[in-house]
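A.B. asks: Return a 3D structure for these sequence lines:
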Amino acid sequence: MINILMQAEAATEAGGSLPISFTAVYVVGFIAAVTIGSIAWYNSKRPAGWEGQDRPDWVPEVDTKQDEESENKS
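C.D. replies: Sure, this is the predicted structure:
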């Protein structure tokens, strides 16, 4: 990991900009983190003041009853 960062720094100093692939990895990673975090937040218990709010249609519903049943059997 450190080697990759050192190469990116060297490329920045030599050429003045980061390679497109290096930048694309960070952009895609950021979008994935925001998407996964949003889904997890919307499927968690609602914070104070948000109890009556509806979940957006684009957020998939996660069924946690199966997880609870498997824990009770153990």
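A.B. asks: contacts, neighbours, all on C-alpha from now
C.D. replies: Noted.
A.B. asks: mind checking how far the most centrally placed residue in the chain is from Pro56?
C.D. replies: In the chain, the C-alpha nearest the mean C-alpha coordinate belongs to Ala33, at 1.8 Å (Cα atoms, centre = their mean). Taking Cα to Cα, to the nearest Å as the measure, Ala33 falls 18 Å from Pro56.
A.B. asks: what do you get for Ser44?
C.D. replies: 13 Å.
A.B. asks: Please provide the structure for the following sequence as well, for comparison with the first:
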Amino acid sequence: MYLLVEGSQQAFQYPLSLIAVAVVGFIAAAALGSIAWYNSKRPPGWQDKERPDIVPDIDTNQ
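C.D. replies: Just a heads-up that it's a prediction; the model follows:
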């Protein structure tokens, strides 16, 4: 199955699998970035906030 993107002169065909990989990659990058942000030093005003239960603790002393 292909997704057609109509242009002024030419129609481009993008495989649906390429779009699916891009969407899954974006979601994975956002999730991993969120975990990294939660495990980093807290910004001003967020030092006393609780860490969500789904975010794992990472030992940085190793």
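A.B. asks: just checking, what residue in the second structure corresponds to the residue nearest to the centre of the first structure?
C.D. replies: Alignment note (TM-score structural alignment): Ala33 of the first structure maps to Ala29 of the second structure.
A.B. asks: Confirm that match sits in a strand?
C.D. replies: No - with DSSP: H, G, I helix; E, B strand; the rest coil as the criterion, Ala29 of the second structure is helix rather than part of a strand.
A.B. asks: So which residues of the second structure form helices?
C.D. replies: Shown for the second structure, the helices assigned by DSSP state H span residues 16-39.
A.B. asks: To what extent is the equivalent of Arg42 of the second structure over in the first structure buried, counted in neighbours?
C.D. replies: Alignment note (TM-score structural alignment): Arg42 of the second structure maps to Arg46 of the first structure. Neighbour count of Arg46 of the first structure, defined by other Cα atoms under 10 Å: 13.
A.B. asks: Equivalent analysis for Ser34 of the second structure, please.
C.D. replies: Neighbour count of Ser34 of the second structure, defined by other Cα under 10 Å: 13.
A.B. asks: swap in Ala11 of the first structure?
C.D. replies: 14.
A.B. asks: How about Ala8 of the first structure?
C.D. replies: 17.
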